[in-house]
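>>> Build me a model:
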Amino acid sequence: MTDILFRDATRADVPEIVRMLADDALGGQRERYEDPLPQAYYDAFAALTAQAGNRIVLAELAGRVVGCAQLLFLPGLSLMGMKRAQIEGVRVDSSTRGHGIGEKLVRHCIALAKQEGCGVMQLTTDKSRADAHRFYERLGFVGSHLGMKLKL
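Sure thing, here's the model as predicted:
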């Protein structure tokens, strides 16, 4: 698993990204991975890639997409204008989990955030994802804040 390449996603990658997003207990309830893929996914991809500082980073192994993460760079006024990085939707293909791909992907995103001048990387993870909590803690993330959401 040492020959992992990282690149930004293109529109052609959207089905593979959605497949990985849908490939777990929570994602299977939230996503619609079907053929044809709902247009909403393509519209969302176009909107996020049109926004400065918003991208989906892919991990590839032997030409196959095996991981993804949405990475956002967020300017702010607090903390003397510190820029933040936010990572969302981190997934690894179920057939390749347990081989360090997720760690390499997140570490790559951390390096991109440092290059961008970010002072912190933040994320949210569902309370039910105990394995994900351990994964992020092992990478140095700290549960420092309480996240809240309001469905609209």
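
>>> from here on, contacts and neighbour counts on C-alpha atoms
Noted.

>>> which residues in the protein form strands?
Here the chain has its strands, by DSSP state E, at 4-8, 54-61, 64-74, 84-92, 120-122.

>>> For the comparison step, fold the sequence that follows:
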Amino acid sequence: MTAINPRPSLRPAGMADAAEITRLCAELGYPTSLEDMTARLGVVLSAGDRQVFVVEDGHKLLGWIGVELRTSLETGRKAEIVGLVVDADARRSGTGRRLVSAAENWVRQHGLDAVTVRSNTVRTESHPFYEGIGFVRRKSQHVYFKTLE
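Next up is the predicted model:
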């Protein structure tokens, strides 16, 4: 008799996920050290206005999503997905949809009825994904960066 593999589990991230989140960030083009990721994850997980969810298959993460609440003077309180990475081998498996759904539920639990996501113009494979799950493109913008001396 062949064992049936259970569906990969979706859960809030924990500090033990730092190494796998580091691996997935590198896959997306944001390499970092485990030490730096552990520090960042500690800050994010201890803040009440941010959450990270992961999909895990055994001891391997198939993806993660970060979502946070923000309050600005011009728009008030809003939610934004600030990161979404799905392992290259797990893409088109429903993992991304599950992660976005978890983030949307978390946003609803915090009393909001909308969420924003920003996607780099060069990530053309991501745009149809977001549009396919109901996101509507609102605008394009330039992002400026300055190193402070």
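
>>> if we can go back for a sec, in CSV, list the strands of the first structure along with mean neighbour count and distance to residue 23 of the first structure.
Formatted as CSV, these follow (neighbours: other C-alpha atoms under 10 Å; distance: least, C-alpha to C-alpha, whole Å):
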stretch, mean neighbour count, distance to residue 23 of the first structure
strand 4-8, 15, 21
strand 54-61, 21, 16
strand 64-74, 22, 12
strand 84-92, 21, 9
strand 120-122, 16, 23
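
>>> how about TSV for those strands, with distance to residue 114 of the first structure added?
TSV is the format used below for the strands of the first structure (distance: least, C-alpha to C-alpha, whole Å):
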stretch	distance to residue 114 of the first structure
strand 4-8	16
strand 54-61	15
strand 64-74	10
strand 84-92	9
strand 120-122	9
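
>>> Tell me which of those sits nearest to residue 16 of the first structure.
Closest to residue 16 of the first structure of the strands of the first structure is strand 64-74 (C-alpha to C-alpha; 7.1 Å).

>>> tell me the average deviation of that closest one from the second structure after fitting.
On superposition with the second structure, the mean distance recorded for strand 64-74 of the first structure (mean C-alpha distance after the TM-score superposition for the first structure) is 1.3 Å.

>>> what span of the second structure lines up against that strand?
Mapping strand 64-74 of the first structure onto the second structure (TM-score structural alignment) gives residues 60-70.

>>> Stretch 113-130 of the first structure now?
Stretch 113-130 of the first structure maps onto residues 107-124 of the second structure, going by TM-score structural alignment.
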